[in-house]
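1. Okay, sequence plus prediction incoming.
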Amino acid sequence: MQQRSPEITIIGGGLVGLSVALGLLLSGRRVRVLDGADSDARASQGNFGLVWGQGKGWDFAPYANWTMDALAVWPEFARQLQELSGIDVALDQSGGYEFFTNPAEMDGFRAELEQQAAHLGHRANYQMLNGDDLRSQLPGIGPEVVGASFSPRDGHVNPLRFLRALRSAVQTAGGRVTMNATVAVVTPQRGGGFALALADGEALYTEQVVLCAGLGAATLARDLGFITQVRPQLGELLITEKLGNRLPFLSSTIRQVDEGGVQIGGTKANAGLDDRETLPIMSKLAHHAVTVFPALADVRVVRAWGALRVMSPDGYPVYAKSSLYPGAFLVTCHSGVTLAPLHASVLADWIMNTSPTPDLEAFDECRFALSHAA
């Protein structure tokens, strides 16, 4: 007779899956996390570590407000993680810049921030700086930089330490994390619940299942009646040697981790499942960094890599409950760092259908069906 497994099984042990698992565990549920193979495309191990709000949801008010909710609770979430895991994720939320060398691009982003502010009302907080004002505040910014936006709410964490902290916190809270456990098939059961067939032949049963496997969830999602089709987006990064001096700024494309190295990134490309870095992009990233902060010209690059982001059709998060098979959920987004505090709290309430249940209707996948019909 098949042994009864934990009440809820999370498929996917990245930032999103572990955050959801932690929220459910802290709410008293029994949770198992099944993480895939090391060879899987893992956005959680190649992200930029930003806790960022500038421009997000400028054309989609629910996402603008959802992001702002997350930024507001990140300090308490970081404290909670350290208490559970003993790991400091190095949260620095002292503000971030978006730099521009093209006046038209800066004007376009200014318009987006104005629209985002219209959604956020009194919670909006940003300023636009011209090049001269920027250089007076941040000596060393290059002469080709025409200006920047700044938001005091933006920040970053150490992304790999954050992943370790989440995994440790889940285990401390009583969750079971199984590595190298690739789910091949999910079969809804006639009397409720789901049978899981793993690639290694193991069979499991769960009462509820939450798909958080990013790019690896496509087939399983279709089998459970979900229509969302995620796609990969390639981002490439440069990593420099560790610097003794601290950079005087954080931006969405240039950040210094707490150990001293500088990450340079911000590219977006549709390259399928190919996550290899490319020389033209590496050169472009280096040129951007030196243009913004010329002192980086003498810094050595020690590593470079590409990583695949998980993108929904419109780029916004998807939180969906299966209409065909009650107890099945789909959770996917490309802002797993920024939104983690809400995935570990509000989203858990939504999955458990507590009262009052959070209204996440704006993030349901039905918007894709309506868009296709239109």
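-> That came through, no problem. Residues are numbered from 1 along each chain as shown.

2. can we go C-alpha only for contacts and neighbour counts from here?
-> Noted.

3. what residues are up against the nearest residue to V170 once chain neighbours are set aside?
-> Using CA to CA, 6 or more residues apart in numbering and skipping the chain neighbours, the partner closest in space to V170 is L22 (5.2 Å). For L22, the contact set (CA atoms under 8 Å, 6 or more residues apart in numbering) comprises 166, 169-170, 173, 175, 344.

4. nearest to V257, of these?
-> Of all these, the one with the least separation from V257 (CA to CA) is L166, at 18.5 Å.

5. Contact partners for the closest one?
-> Taking CA under 8 Å, 6+ apart, we find L166 in contact with 15, 18-19, 22, 81, 85.

6. Kindly recompute the last result at 10 Å.
-> With contacts taken as CA atoms under 10 Å, 6 or more residues apart in numbering, L166 has the following neighbours: 13-19, 21-22, 81-82, 84-85, 87, 89, 172, 340.

7. Below is structure B, check it against A:
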Amino acid sequence: MTAPAQQRPRTARTFDVVVAGGGLVGMALAYGLARTGRRVAVCDGDDTAYRAARGNFGLIWVQGKGGRCLPYAQWSLVSSQRWGTFAAQLRCETGVDPCFERPGGFELCETVQQLDEGQRLLESLRERDAGLDYQVLDNAELRRRIPAASSELAGALYSRNDGHANPLFTLRALHEAFQARGGVYLPRHDVTEVIPRSGRFDIVTTAATLEAERVVLAAGLGNARLGPMVGLDAPIAPLRGQILVTEKLAPFLDYPTLVARQTREGSVLLGDSAENVGLNDGVRRDVMSDIAQRAQNAFPLLANARIVRAWGALRIMTPDGLPVYEESQTHPGAFIAICHSGVTLAAAHADVLAPWMAGGARPEVLDAFTTTRFTASSVNQHV
């Protein structure tokens, strides 16, 4: 007979929680779990793994989210509001600055039609939650705030809830803070199997077998393979985004936008593309050309900027683009987290989601983010 978890001797391979996945989602959850005093291990793959966290644009974005599901907008807003304290704590614990700023964000509109459609969406959200407020700016007001913006733009939509951060510094800070709190990070330990036992789980990796009372699947696209092992569905598919990076330029953009954001170092990230290309994280010249053209249309001074880097990365997308957070009904203690907004939601993952996965009360906001919404009886509620 298997001894109860609390009576089994602890070993170097025994943990309270094992997290599968060392990206922004997995590390935010692992850091939050470690803060609860649990002994936590993170199993990560090698550098050939698809890593959305390392190809992220860095936006902390609320504006326009939740058009078909208000709780998604509210969940994003909760995280955005927590980001200041979250970033300060990481900086205090590690000395690594995530470079978080929340000056508000702009969605730039090239046509009056785009501006009108965007306003209708944001107004429908504001009517249901006053915290999702916004401003509509004509071209003159836009250029007063961002003088480098093109005189050809119809205007912009502004939300004070938006910001940005450095994804790589954030990920580094999470790793360091997690390990400083006793967390064990295991690179080159790609999880190959999760075996439910009586009151525990065996987590089999390419390098070892670990034992834990709880397991959190935050392995991105790998969740599709791991989820069914513990009775969890993971309806996900890759969606490629490409990013271009310019040389360092004199400061001209104090706010994040969906097409460009300037880092503290001066380089400018250009992006906002989406391609259904399967597991191909490469780049295409025509997509890069389109990204560069739209950025130049918004900010003419970029016409002479040199592009120094470009890459593609795979977003982790559910059928409706919303997150999935669930505990297994057949194997309690097994959780899954699926999310393509790893930067935006990092603070909420650490502060709100992790305590639930550690054994705390389940937040009501998660009711909107289960896979039951994909069943025939509930799909109309989210369309």
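-> Right, received. Where do you want to start? This structure is a prediction, so every number in the text was calculated from the model and none was measured.

8. TM-score for these two?
-> Here the superposed chains carry a TM-score of 0.95, computed using TM-score structural alignment, normalised by the length of structure 1; 370 aligned residues with a CA RMSD of 1.7 Å.

9. Which pair of the contacts of L22 of structure 1 spans the longest distance?
-> Checking these against each other with CA to CA, the farthest-apart pair comes out as G175 and A344, at 13.5 Å.

10. the helices in the stretch 101-250 of structure 2, which residues?
-> Taking DSSP state H, counting those that start in this stretch as the criterion, the stretch 101-250 of structure 2 contains helices spanning 112-128, 139-145, 167-180, 223-226.

11. Residue most distant from the centroid, structure 1?
-> In structure 1, M1 marks the outermost C-alpha relative to the chain mean, sitting 39.5 Å out by CA atoms, centre = their mean.

12. name the helices or strands packed onto the top helix by length along structure 1?
-> Secondary structure assigned by DSSP state H gives helix 61-85 as the longest helix of structure 1. Under the contact criterion of 3 or more CA pairs under 10 Å, 6 or more residues apart in numbering; DSSP states H and E, helix 61-85 of structure 1 touches strand 50-51, helix 103-120, helix 159-172, helix 340-343.

13. so which of these gets nearest R29 of structure 1?
-> In this view, the helices and strands packed on helix 61-85 of structure 1 are compared for proximity to R29 of structure 1 by CA to CA, and helix 159-172 is the closest at 11.8 Å.

14. quick one: buried residues of the longest helix of structure 1?
-> Within helix 61-85 of structure 1, the residues that qualify as buried are 61-71, 74, 77-78, 81-82, 84-85, counting by 16 or more other CA atoms under 10 Å.

15. which bit of structure 2 covers that helix?
-> The counterpart of helix 61-85 of structure 1 in structure 2, using TM-score structural alignment, spans residues 70-94.

16. Stretch 205-223 of structure 1 too?
-> So stretch 205-223 of structure 1 sits over residues 211-229 in structure 2, by TM-score structural alignment.

17. So the most centrally placed residue in structure 1 versus K56 of structure 1, what's the distance?
-> To find the centre residue of structure 1, average its C-alpha atoms and take the closest one (CA atoms, centre = their mean): that gives G336, at 2.0 Å. Spatial separation of G336 of structure 1 from K56 of structure 1 under the definition CA to CA, to the nearest Å is 14 Å.

18. Quick check: the aligned partner of the residue nearest to the centre of structure 1 in structure 2 vs E265 of structure 2, distance?
-> In the superposition onto structure 2, G336 of structure 1 corresponds to G342 when matched by TM-score structural alignment. Relative to E265 of structure 2, G342 of structure 2 is positioned 22 Å away (CA to CA).

19. now do F201 of structure 2
-> Using CA to CA, F201 of structure 2 is found at 45 Å from E265 of structure 2.

20. cool, and D190 of structure 2?
-> As defined by CA to CA, D190 of structure 2 lies at a distance of 34 Å from E265 of structure 2.

21. So the two - more neighbours on which side?
-> D190 (21 against 11; other CA atoms under 10 Å).

22. corresponding residue for the more buried one in structure 1?
-> Checking TM-score structural alignment: D190 of structure 2 goes with T182.

23. Give me the distance between its match and T267 of structure 1.
-> As defined by CA to CA, T182 of structure 1 lies at a distance of 30 Å from T267 of structure 1.

24. can you check P317 of structure 1 too?
-> Applying CA to CA to P317 of structure 1 and T267 of structure 1 gives a distance of 20 Å.

25. do F100 of structure 1 as well
-> 15 Å.

26. neighbour-wise, which of those two wins?
-> Neighbours of F100 of structure 1 and T267, each counted by other CA under 10 Å, are more numerous for F100; the result is 21 against 16.

27. Let me see the contact set for that one.
-> Counting by CA under 10 Å, 6+ apart, F100 of structure 1 touches 106-107, 109, 130-131, 144-149, 288, 292.

28. Now do the SS call for A361 of structure 2.
-> Assigned by DSSP: H, G, I helix; E, B strand; the rest coil, the conformation of A361 of structure 2 is coil.

29. Not counting sequence-adjacent ones, nearest residue to it?
-> For A361 of structure 2, the spatially nearest residue (CA to CA, 6+ apart) is P355, at 7.8 Å.

30. For that neighbour, give me its contacts.
-> Residues in contact with P355 of structure 2, defined by CA under 10 Å, 6+ apart, are 29, 32-36, 349, 361-363.

31. Any of the residues you listed buried? List them.
-> In the contacts of P355 of structure 2, burial by neighbour count holds for 29, 32-35, 349, counting by 16+ other CA under 10 Å.

32. Of those, which belong to helices?
-> Cross-referencing those with the helices (criterion: DSSP H) gives 29, 32-35 as the overlap.

33. just to revisit the earlier point, Provide a PyMOL selection command restricted to the buried entries of the contacts of L166 of structure 1.
-> The following PyMOL command selects only the buried members of those, with burial defined by 16+ other CA under 10 Å:
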select buried, resi 13+14+15+16+17+18+19+21+22+81+82+84+85+87+89+340
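
34. Tell me the counterpart of L50 of structure 1 in structure 2.
-> Structural correspondence for L50 of structure 1 with respect to structure 2 (TM-score structural alignment): L59.
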